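>>> below is the sequence, then the predicted model.
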Amino acid sequence: MQMWRRLVAGSLLAITLLTAACGGSNEEPAEVPTGEVSFKKHVQPILLRNCVGCHGGSAGLWLDRYETVMEGTPRAPVIIPGDPDASELYLRITGQKQPAMPIGGRKLRPEQIETIRLWIAQGAKDN
């Protein structure tokens, strides 16, 4: 039992250190960011927590990293920088296009949707 506790404690420490070394956690913003929206700081945590469970490659769509988000699917991009209303991802998370995302999951909170909209409107930069 003692060895199991050490293993768990060591694993938790390693995860904490790796998270800190990678520049933060997967905590989602509680509010819409002001100023420039950062993919890594603001958008990626939302996608990792709410989208990657299904879009970690299914149907050719990966939403885990900036490069794969911008790559879109083999059929088409999902982000049109500067134009949320033409971006498939935005249309799906707002329910303007069916099937609305996430399928079978909780709808994103309004501040999460607005964060993604702002990021796309600001040019969907990797900052």
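Structure received.
>>> contacts and neighbour counts: CA atoms only from here.
Noted.
>>> ok, the nearest residue to Ser87 once chain neighbours are set aside - how many residues close by?
The spatial neighbour of Ser87 that comes closest, neighbours along the chain excluded (Cα to Cα, 6 or more residues apart in numbering), is Ile79 at 4.6 Å. Around Ile79 there are 21 other residues, counting by other Cα atoms under 10 Å.
>>> for the spatially most central residue of the chain, list the residues it contacts.
In the chain, the C-alpha nearest the mean C-alpha coordinate belongs to Leu47, at 1.7 Å (Cα atoms, centre = their mean). Listed by Cα atoms under 8 Å, 6 or more residues apart in numbering, the contact partners of Leu47 are 63-64.
>>> and here's the other structure:
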Amino acid sequence: MKNNILFKQQLFLVLTAIFFTSCLSNVDEEVIIEEPVSEITFNVHVKPIIDNNCTQCHSTAGGTSPNLETYAGVSANAARIKAEVESKRMPIGGTLTDEEIQAISIWVDAGSLNN
């Protein structure tokens, strides 16, 4: 009788382990397709995003610091810009697409080059 209970307990443990292991292998992973870092440039990708979404406020005319009208202003604040757009705190009153956020992040991670 004791052997029968012990066998059932061991069988239960083995089946439970198999169940949880199979659950782990069936989890869908999010796949993010990134453009190669060399293809994300300030002039072609980042500057238009900044101009269309940020300089209304962050410019000489807009009056909000930091001024993001030039490469110097954007690059000096690159890490801050990345953090603000990734957290979706910026732009206020607007939204960036996931692709725009990803382009800014890739550009910043690549060194915020003037390319």
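That came through fine. Quick caveat, the model's predicted, so the values are computed rather than measured.
>>> TM-score for this pair?
Scored against TM-score structural alignment, normalised by the length of structure 2, the superposed chains reach a TM-score of 0.61; 80 aligned residues with a Cα RMSD of 2.0 Å.
>>> about what we covered before: looking at it, the residue nearest to Ser87 of structure 1 is touching Thr68, isn't it?
No. Using Cα atoms under 8 Å, Ile79 of structure 1 is not in contact with Thr68; the gap is 10.7 Å.
>>> now do the helices in structure 1.
2-21, 44-50, 66-71, 88-93, 110-121 (DSSP state H).
>>> hmm, back to that, now which residue in structure 2 aligns to the residue nearest to the centre of structure 1?
Alignment note (TM-score structural alignment): Leu47 of structure 1 maps to Ile50 of structure 2.
>>> find the nearest non-adjacent residue to the counterpart of Val85 of structure 2 in structure 1, please.
Aligned counterpart of Val85 of structure 2 in structure 1: Ile93 (TM-score structural alignment). Taking Cα to Cα, 6+ apart, and ignoring the residues beside it in sequence, Ile93 of structure 1 has Met101 as its nearest neighbour in space, at 4.9 Å.
>>> assess the claim that the one you found and Ile113 are in contact.
No. Counting by Cα under 8 Å, Met101 of structure 1 does not reach Ile113; the two are 11.2 Å apart.
>>> overlap in contacts of those two?
Common contact partners of Met101 of structure 1 and Ile113 (Cα under 8 Å, 6+ apart): 93-94.
>>> for Ser38 of structure 2, the count of nearby residues, please.
10.
>>> any idea how far it is from Ser59 of structure 2?
Ser38 of structure 2 is 28 Å from Ser59 of structure 2, where distance means Cα to Cα, to the nearest Å.
>>> show me the contacts for Ser112 of structure 2.
42, 75, 78 are the contacts of Ser112 of structure 2 under Cα under 8 Å, 6+ apart.
>>> preserved in structure 1, out of the residues you listed?
With the contact criterion set to both residues aligned by TM-score structural alignment, their matches' Cα atoms under 8 Å, the contacts of Ser112 of structure 2 that also touch in structure 1 are 42, 78.
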